[in-house]
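Engineer: Fold the following.
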Amino acid sequence: MRMTLLKALGTSALISLGATTAMATECIAPADAGGGWDFTCRQIGKLLYDLKLVPNPVQVTNMAGAGGGLAYANVVNERNTDADLIVAASSATTTRLAQNAYGGATADQVRWVGTIGGDPGVIVVAKDSPFQTLSDLVEAIKADPSKVTFAGGSAAGGFDHLKPLMIMKAAGFTDARSVKYIGLNGGAEAITQTIGGFTQAMTGDISEITGFIRSGDVRALAILTPERVAGFEDIPTAKEQGYDVVVVNWRGLYVPKGISDDAFNAWATKLQAVADSAEWKAVMEANGLAPFTLVGADFQGWIDGVVADTTVLSREIGVIQ
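Structural biologist: Predicted coordinates:
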């Protein structure tokens, strides 16, 4: 029923938006102007044209609704073979797909082109916390999960909630429901709870807490990237501490599933060219993004794994059945 509704909404949205310029690339931002998906379309779209990777300026279409579900339904049901269409996506997209938030839609109904930057996940504690390392925190949870509560800026089952669950799973801990988490209205409120001693740790993205780290109000126990991040070289990764977990709020693109392999590979090549450009590196530095590049088949395989892992964790904590 929900997918039927989304299909109807997607059709009406397409009619109201009108036809796009022939042969011009369109980038759908599945939200209103000003958000992360809008940023992705506008910045990548601008560089695609500036670097002469597409012949015409990229048209950005804002298609808000259903947390990205409206745009997803529109692409799947109405634009399945449009090789001139790209769509902004992030970790929120795959989390919602894994949790069946798009009314039966699945991640294999589109093709995932790539990600070229992201906001690294972090686990932080207050400056006077007894936990000095990530292992200290993990072992405390294993000993008595009731003694450690995480604060995060997403609802229960959301992206922030999943970060500590992934770490605990990598540590061999299987009782995900016993890991305590409080979802708050954004990272600022979550970090305030941890600084104030109301929670023992905060799970979020580094852009939310950069000021708190630099002021010394909190200590970051781990950054959830493959390698240490420039500007935060003193924060160890979870991987180097023995927990094979990479959690980045990535920024990237998907395209309709029905386009040809040649068209898909062409988009992957173009996105890689954007990632390699000095202009994109300047955009990342100006907006607090860290390098995180996976394109083409590598990204598609990574997405498959992320969705599968998120589905398992979401079942374990009761978000989905």
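Engineer: alpha carbons only for contacts and neighbour counts from here, please
Structural biologist: Fine.
Engineer: show me where this protein has strands.
Structural biologist: Along the chain, counting by DSSP state E, strands occupy 26-29, 59-62, 85-90, 110-126, 149-152, 180-183, 201-205, 218-223, 248-256, 290-295.
Engineer: Show me what the second one is packed up against.
Structural biologist: Put plainly, it is strand 59-62. In terms of contacts (3 or more CA pairs under 8 Å, 6 or more residues apart in numbering; DSSP states H and E), strand 59-62 is packed against strand 26-29, helix 36-50.
Engineer: Name the residues of the longest one that come out as buried.
Structural biologist: Spelled out, that is helix 36-50. 36-42, 44-48 (16 or more other CA atoms under 10 Å).
Engineer: go on, stretch 123-139?
Structural biologist: Those would be 123-127, 131, 133-135, 137-138, for stretch 123-139 by 16+ other CA under 10 Å.
Engineer: And those, which two are furthest apart?
Structural biologist: 127 and 138 (17.7 Å; CA to CA).
Engineer: Okay, now stretch 160-179: how far is its last residue from its first?
Structural biologist: In stretch 160-179, first residue to last residue: 13 Å (CA to CA, to the nearest Å).
Engineer: May I see the buried residues of stretch 123-139 organised as a markdown table, with distance to residue 231 added?
Structural biologist: Listed next are the buried residues of stretch 123-139 as a markdown table, based on distance: CA to CA, whole Å:
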| residue | distance to residue 231 |
| --- | --- |
| 123 | 17 |
| 124 | 17 |
| 125 | 19 |
| 126 | 20 |
| 127 | 19 |
| 131 | 23 |
| 133 | 20 |
| 134 | 20 |
| 135 | 23 |
| 137 | 24 |
| 138 | 26 |
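Engineer: Residue 267: which of these is nearest?
Structural biologist: The closest of the buried residues of stretch 123-139, once distances to residue 267 are taken by CA to CA, is residue 123, at 34.3 Å.
Engineer: Just give the nearest non-adjacent residue to that closest one, would you?
Structural biologist: Nearest residue to residue 123 in three dimensions, chain neighbours excluded: residue 203, at 4.9 Å (CA to CA, 6 or more residues apart in numbering).
Engineer: And residue 291, by the same measure?
Structural biologist: residue 117 (4.8 Å).
Engineer: Test my guess that that neighbour contacts residue 294.
Structural biologist: No: the criterion here is CA atoms under 8 Å, and residue 117 misses it with residue 294 at 9.1 Å.
Engineer: Residue 232 and residue 249, how far apart?
Structural biologist: Taking CA to CA, one finds residue 232 at 17 Å from residue 249.
Engineer: before we go on, could you also do this sequence so I can check it against the first one:
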Amino acid sequence: MKSLLCTLAVGAAISAASLSLPSTAFAEPANPECIAPAQPGGGFDITCKLAQATLAGSGAVSAPVRVSYMPGGIGAVAYNAIVGQRRAEPGTIVAFSAGSLLNLAQRKFGEYTEADVRWVAVVGADYGAVVVQQEGKYSTLEELVTAIKADPTSVIIGAGGTIGSQDWMKAAMLARVAGIDYKTMRFVAFEGGGDCATALQGGHVHVCMNDVGDSQAAIDGGAPLKLLAVLSENRLPGKLSDIPTAAEEGYDIRWSIARGFYVGPDVSDADYQWWVDAFRTTMEWPGYQDALAERNLYLMPMVGEETEAFVAEQVEFYKALATEFGLATQ
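Structural biologist: As a prediction, this is how the structure comes out:
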């Protein structure tokens, strides 16, 4: 069996103990805002709402965190707005994911690079998922792959983002280990995972290469969908323990997703440190792991300089992966 591995370069070795550093008191921003750079319902939305709930629950903030939406380019519009026009807003954090870093690796955020913002924290891990209709024709990942092999154009694959996005990459990786030319597959691009899930429910696509967090949230909310496989190394715990990994189905692909936040490049050191300390406090809060579990996310605590180093390493990793698939990185 062929194997293709795509996991976070760091994370598993990081413990909550690494967050236990002395906190320094700086002024709390008056009107904190979390920008989810996509439509409501996807992974960015979940990330912002996790921060909204846990920063308040842990007592790290006294003012409620407002969630706003800035869709476009799977994070590109928000990134350009923060770097170009909103560089020094102390109360504004923006959600990012592994998909954001993959896009930065391919220079999909225009002239800006990963060095143009200040990376605050990674607050949790998510995993890729293969999602189909609950009462659809596919019961296993093998059945789906067999259908694609028989006629790649007969299976409409939905993905958040265009060619080179992380959802596209998941499908391309699956095709490669299955011996399918990924260039022959039929793709439909959406702004985010929530839009793809809606299209899947309406029968406009046959499968979504989504993430566990937003897909299971939709299922928990009553959406008639199901996870065929998760792209994790091992089965996930709790209510997802019955979902096989892609490797169990014979297709050894893995896609881990860091979820976190950045601020503008001209945010002061004091304001940046306030957010670092706020997230450190929040991730040490006893209720934090329950909040992650409610959103089908998993512990991966990082703040400050550790986050900056992680982002730089991941972007280099994604540049190499993109090159493998013939995608531009310059």
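Engineer: Give me the TM-score for these two chains.
Structural biologist: For these two chains in superposition, a TM-score of 0.63 is obtained (TM-score structural alignment, normalised by the length of structure 1); 290 aligned residues with a CA RMSD of 4.8 Å.
Engineer: Structure 2: which residue goes with residue 87 of structure 1?
Structural biologist: Alignment note: residue 87 of structure 1 maps to residue 94 in structure 2; criterion TM-score structural alignment.
Engineer: buried residues in stretch 77-88 of structure 1?
Structural biologist: Applying 16+ other CA under 10 Å to stretch 77-88 of structure 1 flags 77, 79-88 as buried.
Engineer: Then stretch 155-173 of structure 1?
Structural biologist: Applying 16+ other CA under 10 Å to stretch 155-173 of structure 1 flags 156-169, 171, 173 as buried.
Engineer: what's the longest helix in structure 1?
Structural biologist: In structure 1, assigned by DSSP state H, the helix with the most residues is helix 297-316.
Engineer: That one packs against which elements?
Structural biologist: helix 91-98, strand 110-126, helix 159-170.
Engineer: so which of these comes closest to residue 277 of structure 1?
Structural biologist: Of those, nearest to residue 277 of structure 1 by CA to CA is strand 110-126, at 10.9 Å.
Engineer: which other helices and strands contact that closest one?
Structural biologist: helix 187-195, strand 201-205, helix 206-215, strand 218-223, strand 248-256, helix 261-276, strand 290-295, helix 297-316.
Engineer: and of the buried residues of stretch 123-139 of structure 1, the nearest to residue 301 of structure 1?
Structural biologist: residue 123 (26.2 Å).
Engineer: Tell me how far the closest one lies from residue 148 of structure 1.
Structural biologist: In terms of CA to CA, residue 123 of structure 1 sits 13 Å off from residue 148 of structure 1.
Engineer: shared neighbours of these two, anything?
Structural biologist: residue 201 (CA atoms under 8 Å, 6 or more residues apart in numbering).
Engineer: With adjacent residues omitted, what lies nearest to the residue nearest to the spatial centre of structure 2?
Structural biologist: Geometric centre of structure 2, nearest residue: residue 97, 3.8 Å, by CA atoms, centre = their mean. Excluding the flanking residues, the one nearest residue 97 of structure 2 by CA to CA, 6+ apart is residue 259, at 4.5 Å.
Engineer: What residues does that neighbour make contact with?
Structural biologist: Here residue 259 of structure 2 is in contact with 47, 95-98, 122-126 (CA under 8 Å, 6+ apart).
Engineer: what's the answer for residue 112 of structure 1, then?
Structural biologist: Counted by CA under 8 Å, 6+ apart, residue 112 of structure 1 has contacts 253-255, 296, 299-300, 303.
Engineer: Quick one: map it onto structure 2.
Structural biologist: Using TM-score structural alignment, residue 112 of structure 1 lines up with residue 119 in structure 2.
Engineer: how much space between its match and residue 323 of structure 2?
Structural biologist: 25 Å.
Engineer: again, but for residue 38 of structure 2
Structural biologist: From residue 38 of structure 2 to residue 323 of structure 2 the distance is 26 Å (CA to CA).
Engineer: In terms of neighbours, single out the busier of the two.
Structural biologist: residue 38 (28 against 12; other CA atoms under 10 Å).
Engineer: Which residue comes closest to that one once chain neighbours are left out?
Structural biologist: residue 71 is the one closest to residue 38 of structure 2 (CA to CA, 6+ apart), at 3.7 Å.
Engineer: contacting residues for that neighbour?
Structural biologist: 36-39, 77-78, 191 are the contacts of residue 71 of structure 2 under CA under 8 Å, 6+ apart.
Engineer: and of these, the nearest to residue 288 of structure 2?
Structural biologist: residue 36 (20.2 Å).
Engineer: Skipping adjacent residues, who's closest to residue 126 of structure 2 in space?
Structural biologist: residue 257 (4.8 Å).
Engineer: returning to what we had before: and the furthest pair within the contacts of residue 71 of structure 2?
Structural biologist: 78 and 191 (13.2 Å).
Engineer: what touches both of the two?
Structural biologist: 71-72.
Engineer: Neighbour count: the two, which is higher?
Structural biologist: residue 78 (23 against 20).
Engineer: So that one is in contact with residue 72, correct?
Structural biologist: Yes: Residue 78 of structure 2 lies in contact with residue 72 (CA under 8 Å); the separation is 7.5 Å.
Engineer: Overlap of the contact sets of these two?
Structural biologist: residue 37.
Engineer: Can you tell me how far residue 203 of structure 1 is from residue 154 of structure 1?
Structural biologist: 10 Å.
Engineer: anything in contact with each of those two?
Structural biologist: With CA under 8 Å, 6+ apart, residue 203 of structure 1 and residue 154 have common neighbours 160-161.
Engineer: higher neighbour count, the two?
Structural biologist: Shown here are residue 203 of structure 1 and residue 154; by other CA under 10 Å, residue 203 has more neighbours (28 against 20).
Engineer: Aligned to that one, what sits in structure 2?
Structural biologist: Under the alignment (TM-score structural alignment), residue 203 of structure 1 maps onto residue 209 of structure 2.
Engineer: Just to check, its match is in contact with residue 127?
Structural biologist: No: Residue 209 of structure 2 lies out of contact with residue 127 (CA under 8 Å); the separation is 10.8 Å.
Engineer: which residues do the two both contact?
Structural biologist: Common neighbours of residue 209 of structure 2 and residue 127 (CA under 8 Å, 6+ apart) do not exist.
Engineer: What's the local residue count around residue 256 of structure 1?
Structural biologist: 27.
Engineer: do residue 104 of structure 1 as well
Structural biologist: By other CA under 10 Å, neighbour count at residue 104 of structure 1 equals 13.
Engineer: Now it. Nearest residue, chain neighbours left out?
Structural biologist: Leaving aside its sequence neighbours, residue 104 of structure 1 sits nearest to residue 3 (CA to CA, 6+ apart; 6.4 Å).
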